[in-house]
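Chemist: show me the folded form of this:
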Amino acid sequence: MRLSDWQREVQAYLLNPEIQPNPALQASLLGSAALSAEQGLAIYHNAYRARLLEALRGDYPAVHGWLGDEEFDSLALAYLNAHPSQHYSLRWLGAQLADFIDGYLVPAQAAPLSELARLEWAFTLAFDAPEGQPLSLAQMAELPAEDWPTLQVRLLPSVQWQVCRHSSLAIWQACKAQDAFPGSQVLADSEVCLIWRQQLVTRYRSLAADEAAALQGMSQQGWSFAELCGELAYLGEQAPVQAVSWLRQWLSDGLLQRFYTT
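Modeler: Here you go, the predicted structure:
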């Protein structure tokens, strides 16, 4: 057996959920009095899956905390069988877990658990995202008055926009603080949770409905600053004040970059 063929056989064995090796692979190995070839292969087989499970537990500590060791490992192994590792880095191993949960569990069970998984994955995405070019308060202070009405912005690459319909953030916070599992509850009103990276620190906060609508309008629907003020016309003379207040908050948080129309 050529080396390249042998390597493919080892890879196929490790990726196969069955622990019984191909006879050709087993025949190519020599055991010892203390450890047979089959036992040695089984150790590698189990160690590989243990490492994958460890990586998923690290990416999804709140989901793990909710389910406990046995149920999480059962879910994770089913996920790995459906989505074996395809990347040289374990960084992307859990990328499809939330979608897998939606198809693996009945909807009533899947909805809160997959939402929590998406929230946890958003923290991973935020930390690893490109830096972008944050728009600063100092830059805004230098912006000519005539440029304010047409000002447009977009979210920085690290900003993750998560809509929560369950108490996923409270569960994540309890896990982070190593508190008791608080239970999952359906929220009376859905909430927007932003997750982003500011320098090397991952941050998050929930937005009230009016602020979320304003930020979504500017960053995703393409409103200019003048259009934002127009949307707040129901506030009367306070519309520009509220618009500036939110913009200052978003800039202080480090959420925005300048967008130029062509």
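Chemist: can we go C-alpha only for contacts and neighbour counts from here?
Modeler: OK.
Chemist: can you give me the helices in the stretch 1-150 of the chain?
Modeler: In the stretch 1-150 of the chain, the segments counted as helices under DSSP state H, counting those that start in this stretch are 3-15, 23-27, 37-59, 61-82, 97-104, 107-128, 137-141.
Chemist: what packs against the last one?
Modeler: Under the contact definition 3 or more C-alpha pairs under 8 Å, 6 or more residues apart in numbering; DSSP states H and E, helix 137-141 sits against helix 239-253.
Chemist: ok, and which of the helices of the stretch 1-150 of the chain has the densest surroundings?
Modeler: Between these, the one whose residues have the most neighbours on average, counting mean count of other C-alpha atoms under 10 Å, is helix 107-128 (a mean of 20).
Chemist: I'd like the structure of this one too, to check against the first:
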Amino acid sequence: MLSPKRPGHLEVKDLGVGVGLRPRHYQEILSEGHPVGFFEAISENYMSGAAKPLYFLDQVRERYPVVLHGVSLSIGAAEEPDREYLTQLKKLVDRVDPPWVTDHFCFSSVGRTHLHDLLPLPYTEEMVRRVARRARFIQDYLGRPFGLENTSSYLAYTQSEMSEWEFIRAVLEEGDIGLLFDVNNVFVSSFNHDFSALEFIREVPHERILQIHMAGHTHHGTHIIDTHVGPCPDPVIRLYEETIRLAGPISTLVEWDDQIPPLAQVLDEALRLGKSRARALESADFAPLSRSSSPLSTRRTSSASISVRPLPEARVFPEPLSQLQAGLCASILRAEPLALDPEERSLAELRFTGNARLTPVEQIEIYRRQFVLRHVESLQEDYPGLLALYGEDPFEKLVLLYLASHPPSEYSLRSLGWELPRFLRDQFKKKAQDGDPPLPNMAGLDPLAPEEKAAFVLEMAELERAYLRAFDAPQTSYLEFSDLLSLSPEAWTSAKFTLAPSVSLLTFDYPVADVRRASRREKPWPPLSPAPRRLIIYRHRDLDLYDKELSKEAFELLLAFSAGQRFGEACEEVATGAEGAAERLESGLGPWFREWTELGLFSAF
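Modeler: The predicted model follows:
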């Protein structure tokens, strides 16, 4: 069948079925050709300038079409979109040259606080104008088709004046932009808000769909969460086929972001969707789904055992958008469940509708718990050594304390744990002043005295922050060993060696690097006895991260370079530092510089 007529500026090529670009698949993707239509990259993962993600993005872009999909634009926030965010997004768009760019109908930040979630919007005329105006500007600014995605949601506002699909249509037409249509989100929200998924699918403007998302979800009985886990369930596949029958051939993406399997399994799911797509397009007598077979009707029979409460009467709580969003943000950031606070319950009842299965407070609690899980998982990934020292439950308590005083302030999770070492140091100092034990029980550190345990934890935190710095550092042009061979003696004396941005030089009293390595490999820990260590943490030319123990003279020489000293004065200072230092320096310079340039420790002159 022919698809509806598209606006001219939204005419895009059908790329077939694609998959999400995920770091664990980088090497597999580049190792051989794959039968996939395109890859979708999460914009924020590549906007920081970190070298490794950008390298792989460029490599994939040379082999396959790549589209960009954002999660932190926060287009529905009370505040205007962040200018620096838009600048970085534009730089990435110019680099990748995607056929279209997308984000979400949502807000994800309030002021400087970023919740890293796709929070729903009230469906009002005012919000239509707000989102449409911003979306039109962004489309013009990026210079290519721009689309917004319908989100899954777990609460609805008493302020809303229209259905979600009416809101979407109004924004798309007023802003003259495209739609990223997430079929799984339709299924999820139809259950959570008791509407017809089929009506949603039939009422959105099909001629504006740029791309389709398909994914799995997790059913919790009273609600469904869009977890992007596992293959697409059959009811979602049936809704997808209905969408294709109505809209025609649309580029479709498999989202699989939880318990991510090997690439081959994700590609098998893409192949399955491709067959569903072909079936919908080729069957001239393809029958639309009847309402009796909709997800809504099957849900009602499967949830009959769930206790329900009467739906509240329609009501409107007139509250400024900034206050409404700040209130929801504060509720999500709470360390304790909202049900314990009577004032929170009263405000929630005024702001949100609830449904027959969940009160407004219970719906907000879904977002609050998701916030905790998302940020705990992020810091577990960034601080695996601390996680091994603390254990899962104590580490989660530590993260909650940290987030209470350091709410996320950047659009990317990459910077979330940057202040964690300082936070730990302040915590230990305060507990010492109060006479409290600084740490929970850590069986693995039992050989150490309490003050030694605290020192061990702080050193582990500093080491892991150095790893974060190495990963996030921008790419540099490396100094080559051959560049050194042509230097005259005079040039050597005055030469300034600049350490690459990824390099950190740290001293430790404990074997924290060895413990971190053993924990990640699930091996026994080495002896914990104190012994001074001088480490360099760096990103190799191959873009992987390493730490390396250095001799006293090698460490001090690099430290002098990092302080801006020239080669001659740095060598003189190191040579006079200890007995035998001059001899060790003289014999080590040649091998050191050959190794250091091979590792990529210096930026080019």
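Chemist: coming back round to it: now the helices of the stretch 1-150 of structure 1 as JSON lines including distance to Ser245 of structure 1?
Modeler: Formatted as JSON lines, these follow (distance: least, C-alpha to C-alpha, whole Å):
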{"stretch": "helix 3-15", "distance to Ser245 of structure 1": "54"}
{"stretch": "helix 23-27", "distance to Ser245 of structure 1": "67"}
{"stretch": "helix 37-59", "distance to Ser245 of structure 1": "36"}
{"stretch": "helix 61-82", "distance to Ser245 of structure 1": "34"}
{"stretch": "helix 97-104", "distance to Ser245 of structure 1": "36"}
{"stretch": "helix 107-128", "distance to Ser245 of structure 1": "25"}
{"stretch": "helix 137-141", "distance to Ser245 of structure 1": "12"}
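Chemist: and of those helices, who's closest to Leu235 of structure 1?
Modeler: Proximity to Leu235 of structure 1 (C-alpha to C-alpha) singles out helix 137-141 among the helices of the stretch 1-150 of structure 1, at 23.6 Å.
Chemist: okay, the closest one sits on what stretch of structure 2?
Modeler: Helix 137-141 of structure 1 falls opposite residues 481-485 of structure 2 when the two are matched by TM-score structural alignment.
Chemist: how far apart are that stretch and its match in structure 1?
Modeler: After superposition onto structure 1, the mean distance of stretch 481-485 of structure 2 to its aligned counterpart is 1.4 Å, using mean C-alpha distance after the TM-score superposition for structure 1.
Chemist: circling back to that earlier point, let me know which of the helices of the stretch 1-150 of structure 1 is the nearest to Ser224 of structure 1.
Modeler: The stretch from these with the least distance to Ser224 of structure 1 (C-alpha to C-alpha) is helix 137-141; that distance is 14.4 Å.
Chemist: quick revisit: neighbouring contacts of the match of helix 137-141 of structure 1?
Modeler: Here stretch 481-485 of structure 2 makes contact (C-alpha atoms under 8 Å, 6 or more residues apart in numbering) with Phe593, Arg594, Thr597, Glu598.
Chemist: wait, what's in contact with the third one?
Modeler: Applying C-alpha under 8 Å, 6+ apart, we find Thr597 of structure 2 in contact with Tyr478, Leu479, Glu480, Phe481.
Chemist: buried ones only from the contacts of stretch 481-485 of structure 2, please, as a ChimeraX command.
Modeler: In ChimeraX, a selection of the buried entries from the contacts of stretch 481-485 of structure 2 looks like this (16 or more other C-alpha atoms under 10 Å):
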select :593,597,598
